[in-house]
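In: Quick one: sequence plus predicted model below, questions after.
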Amino acid sequence: MNYSSPEIRTVDVIRYLTPLREGGSLPAIVEADDQFLYVLKFRGAGQGIKVLIAELIVGEIARVIGFKIPEIVFATLDEAFGRTEPDEEIQDLLRASEGLNLALHYLSGAITFDPVVNTPSARLASQIVWLDSLVMNVDRTARNTNMLMWKKELWLIDHGAALYFHHSWSNWQEQAKRPFPQIKDHVLLPLATDLESIDQEMKAILSPQVLQAILAAIPDAWLTGVESPFETAEEHRQAYASFLETRLSHSEIFVKGAQDARKTLI
């Protein structure tokens, strides 16, 4: 399919509104210079820029597949933000996050997905389980679904915990060919009855050209520096491409893993 690199807008954060105290990352609702509200993910939080990279890669993969994803933008944080914040923990976070961060459009009025109230189709459940198996997303459980209902549609959010192999890049070539055992905890796994047919459809969409276009959107500055085990941004980018392409070419492994995990639930 023809697909160009996603056009990620850049906004300037003009007002810090409120922290969202979830886990250790302390995302926050902020206002930007385009007058929209965003959920800001900080480069200075927890596991740093790699969380932003995972959010960008997986969010745009999900979007090209056809899921509802809040708009992803680059968000610039000025050094002045850390001066007036009274909370010392937040002040430190703001100062550590000066420069380019990542943010998602705030879906005002959205409610958390409740598997008891909301029952997606087997097809949609299978698509989400397949995606999360592909990108090794550990964070779509009943405790924390990372899905929202907005305007009667299901939206996927928060993919920073995916692609966890990149925190060390240890044996990543081998990890690309492994099943994803944490899928057993996926909130939608009991409904995912169409994994084999979905597998073929998704692989037809996610061509190497599509993946390369998505990866091209990662800022070079996020792919270099002390956190990177690679000499250049392009080498780093191509490692992500190799991981994803290998995982797709061996998708029967993680599909079978999800099917086997589902059998233990029903």
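Out: Good, I have the coordinates.
In: can we go C-alpha only for contacts and neighbour counts from here?
Out: OK.
In: can you give me the strands in the stretch 51-200 of the chain?
Out: Shown for the stretch 51-200 of the chain, the strands assigned by DSSP state E, counting those that start in this stretch span residues 72-77, 99-105, 111-112, 147-150, 153-156.
In: Which stretches in the stretch 51-200 of the chain count as helices?
Out: Here the stretch 51-200 of the chain has its helices, by DSSP state H, counting those that start in this stretch, at 81-84, 88-96, 122-134, 172-175, 195-205.
In: for those helices, which one ends up most surrounded?
Out: helix 122-134 (a mean of 22; mean count of other CA atoms under 10 Å).
In: Tell me which residues are up against that one.
Out: By CA atoms under 8 Å, 6 or more residues apart in numbering, the residues outside helix 122-134 that reach it are 62, 138, 162, 179-180, 183, 186, 188-189, 191-195, 198-199, 244, 247-248, 251, 254-255, 258.
In: Could you quantify the relative orientation of that helix and helix 195-205 as an angle?
Out: Compare the direction of helix 122-134 with that of helix 195-205 by axes from the mean of the first three to the mean of the last three CA atoms, to 10 degrees and you get 70 degrees.
In: if I pick the residue nearest to residue 250 when sequence neighbours are not counted, what's in contact with it?
Out: Once flanking residues are discounted, residue 250 sits nearest to residue 177: 6.1 Å by CA to CA, 6 or more residues apart in numbering. Going by CA under 8 Å, 6+ apart, residue 177 touches 246, 247, 250, 253.
In: Packing partners of the longest strand anywhere in the chain?
Out: Criterion DSSP state E: the longest strand present in the chain is strand 10-19. Under the contact criterion of 3 or more CA pairs under 8 Å, 6 or more residues apart in numbering; DSSP states H and E, strand 10-19 touches strand 28-32, strand 72-77.
In: residue contacts, the residue positioned nearest the centre of the chain?
Out: In the chain, the C-alpha nearest the mean C-alpha coordinate belongs to residue 159, at 2.4 Å (CA atoms, centre = their mean). Counting by CA under 8 Å, 6+ apart, residue 159 touches 51, 54, 55, 58, 59, 137, 139.
In: And residue 63, by the same measure?
Out: Taking CA under 8 Å, 6+ apart as the test, what residue 63 contacts is residue 69.
In: Could you measure from it over to residue 112?
Out: Distance of residue 63 to residue 112, given as CA to CA, to the nearest Å: 20 Å.
In: before we move on, what SS does the residue nearest to residue 173 when sequence neighbours are not counted have?
Out: Nearest non-adjacent residue to residue 173, counting by CA to CA, 6+ apart: residue 243, 6.5 Å away. Taken by DSSP: H, G, I helix; E, B strand; the rest coil, the conformation at residue 243 corresponds to helix.
In: Comparison target, given below:
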Amino acid sequence: METIPPEIRTVDVTRYVTPLREGGSLPAIVEADDDFLYVIKFRGAGQGVKALIAELVAGELARALGFRVPEIVFANLDEAFGRTEPDEEIQDLLRFSEGLNLGLHYLSGAITFDALVNSVDAALASKIVWLDCLITNVDRTPRNTNMLMWHKELWLIDHGAAFYFHHSWNNIEEQGKKPFPQVKDHVLLPKASELEAADAEAKKILTPERVEAIVSLIPDDWLLKDAPFETFQEHRQAYLNFLLTRLAHSETFVKEAQHARKALI
């Protein structure tokens, strides 16, 4: 059966509302032509389009697995947009980000997940840990959980640090087969006692066709930036190959997570 790619809307940014000075990516809250607010990740920020690719692919994989993830949109920034911005740093960021950026629907009133206050059951914790092992997401720690509570429900955000292999592109196939030692720092690892069940369930959902449909969402304009490929197709295929290899060898990162968890409890 043919898998239809998830639909990603494109909006035009109309107003820069406020910066979110967290980390090195300098995201911001903006308003778009559909009158909604978005947290926008700029292509002109530190890690450039690679962070946007990670955010897009990881976020849609999470959504496919049933997690709550803010709607992801492509956010177009007109070349004239930043000319009236008085802050020179922000003006430079906007100028270098002309074209297609990435936005996430702003969850007004959401609060940061706190493992000491908010409870997560073993099944959900295991699924989130499994996802982060799949996408090699190093940024779900007690210090920075990148999860929000909104209307008493858990939402996953900010996956720009995932797929760290694409910052060097060394030994892609071997990278896909490796465990994920950074899982020892995962905020939900102590509660992730059902990793094997999470593995079995997720692999039924993330078929090759579904993963390919998600990877196909990456705009050509975001590819071939500091990457050793001759065509957009080869570059996009490298992401797909990494994910399919990782899924085929998921027992490696599941065992690593189980061992890390035993060391904690």
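Out: Structure received. Just so it is clear, the structure is predicted and the values come from calculations on it, not from any experiment.
In: Quick TM-score on the pair, please.
Out: Overall, the chain-to-chain superposition scores 0.98 on the TM-score scale (TM-score structural alignment, normalised by the length of structure 2); 265 aligned residues with a CA RMSD of 0.9 Å.
In: now the strands of the stretch 51-200 of structure 1 in TSV, with distance to residue 226 of structure 1 and mean neighbour count?
Out: TSV is the format used below for the strands of the stretch 51-200 of structure 1 (distance: least, CA to CA, whole Å; neighbours: other CA atoms under 10 Å):
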stretch	distance to residue 226 of structure 1	mean neighbour count
strand 72-77	21	22
strand 99-105	17	22
strand 111-112	37	14
strand 147-150	33	18
strand 153-156	31	17
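In: how many neighbours does residue 262 of structure 2 have?
Out: Neighbourhood size, residue 262 of structure 2 [other CA atoms under 10 Å]: 12.
In: From residue 232 of structure 2, how far off is residue 167 of structure 2?
Out: Distance, residue 167 of structure 2 to residue 232 of structure 2, using CA to CA: 17 Å.
In: Next up, the contacts around residue 199 of structure 1.
Out: Counted by CA under 8 Å, 6+ apart, residue 199 of structure 1 has contacts 130, 251, 255.
In: Which neighbouring residues are in contact with the second one, exactly?
Out: The contact partners of residue 251 of structure 1, taken as CA under 8 Å, 6+ apart, are 134, 199.
In: again with the last one
Out: When the contact criterion is CA under 8 Å, 6+ apart, the partners of residue 255 of structure 1 are 130, 133, 179, 195, 196, 199.
In: ok, now with 7 Å
Out: Residue 255 of structure 1 is in contact with residue 195, counting by CA atoms under 7 Å, 6 or more residues apart in numbering.
In: For it, which three-state class applies?
Out: Relying on three-state DSSP, one would call residue 255 of structure 1 helix.
In: just to revisit the earlier point, would you check how far apart the residue nearest to the centre of structure 1 and residue 214 of structure 1 are?
Out: 15 Å.
In: go on, residue 164 of structure 1?
Out: Using CA to CA, residue 164 of structure 1 is found at 18 Å from residue 214 of structure 1.
In: Could you do residue 88 of structure 1 as well?
Out: For residue 88 of structure 1, the distance to residue 214 of structure 1 (CA to CA) stands at 36 Å.
In: got it, and residue 116 of structure 1?
Out: Using CA to CA, residue 116 of structure 1 is found at 34 Å from residue 214 of structure 1.
In: Which of the two has more residues huddled nearby?
Out: Set residue 116 of structure 1 next to residue 214 and count neighbours by other CA under 10 Å: residue 214 wins out with 23 against 6.
In: Confirm that one sits in a strand?
Out: No - counting by three-state DSSP, one finds residue 214 of structure 1 to be helix, located in no strand.
In: Let me see the contact set for it.
Out: Going by CA under 7 Å, 6+ apart, residue 214 of structure 1 touches 5, 6, 57, 60.
In: and the two most separated of those?
Out: 5 and 57 (11.4 Å; CA to CA).
In: more neighbours, those two?
Out: More crowded of residue 5 of structure 1 and residue 57, by other CA under 10 Å: residue 57, with 23 against 15.
In: From residue 183 of structure 1, how far out is the more buried one?
Out: Distance from residue 57 of structure 1 to residue 183 of structure 1, by CA to CA: 20 Å.
In: With residue 17 of structure 1 instead?
Out: From residue 17 of structure 1 across to residue 183 of structure 1, the span is 35 Å (CA to CA).
In: Check residue 84 of structure 1 too.
Out: Using CA to CA, residue 84 of structure 1 is found at 43 Å from residue 183 of structure 1.
In: And for residue 20 of structure 1?
Out: 26 Å.
In: What of residue 195 of structure 1?
Out: Distance from residue 195 of structure 1 to residue 183 of structure 1, by CA to CA: 13 Å.
In: again, but for residue 142 of structure 1
Out: Distance of residue 142 of structure 1 to residue 183 of structure 1, given as CA to CA: 12 Å.
In: Neighbour count for those two, which is higher?
Out: Neighbour count, other CA under 10 Å: between residue 142 of structure 1 and residue 183, residue 183 has more, with 26 against 14.
In: Please verify my assumption that the more buried one contacts residue 258.
Out: Yes - between residue 183 of structure 1 and residue 258 a contact is recorded at 6.2 Å, counting by CA atoms under 7 Å.
In: closest to residue 28 of structure 1 out of the helices of the stretch 51-200 of structure 1?
Out: helix 88-96 (9.8 Å).
In: In terms of secondary structure, what does the closest one contact?
Out: Here helix 88-96 of structure 1 touches helix 81-84, going by 3 or more CA pairs under 7 Å, 6 or more residues apart in numbering; DSSP states H and E.
In: The helix it packs on vs structure 2 - mean distance after superposition?
Out: Compared with structure 2 after the fit, helix 81-84 of structure 1 shows a mean deviation of 1.7 Å (mean CA distance after the TM-score superposition for structure 1).
In: quick revisit: in a markdown table: the helices of the stretch 51-200 of structure 1, plus distance to residue 27 of structure 1.
Out: Compiled in a markdown table, those are given as follows (distance: least, CA to CA, whole Å):
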| stretch | distance to residue 27 of structure 1 |
| --- | --- |
| helix 81-84 | 15 |
| helix 88-96 | 10 |
| helix 122-134 | 22 |
| helix 172-175 | 28 |
| helix 195-205 | 31 |
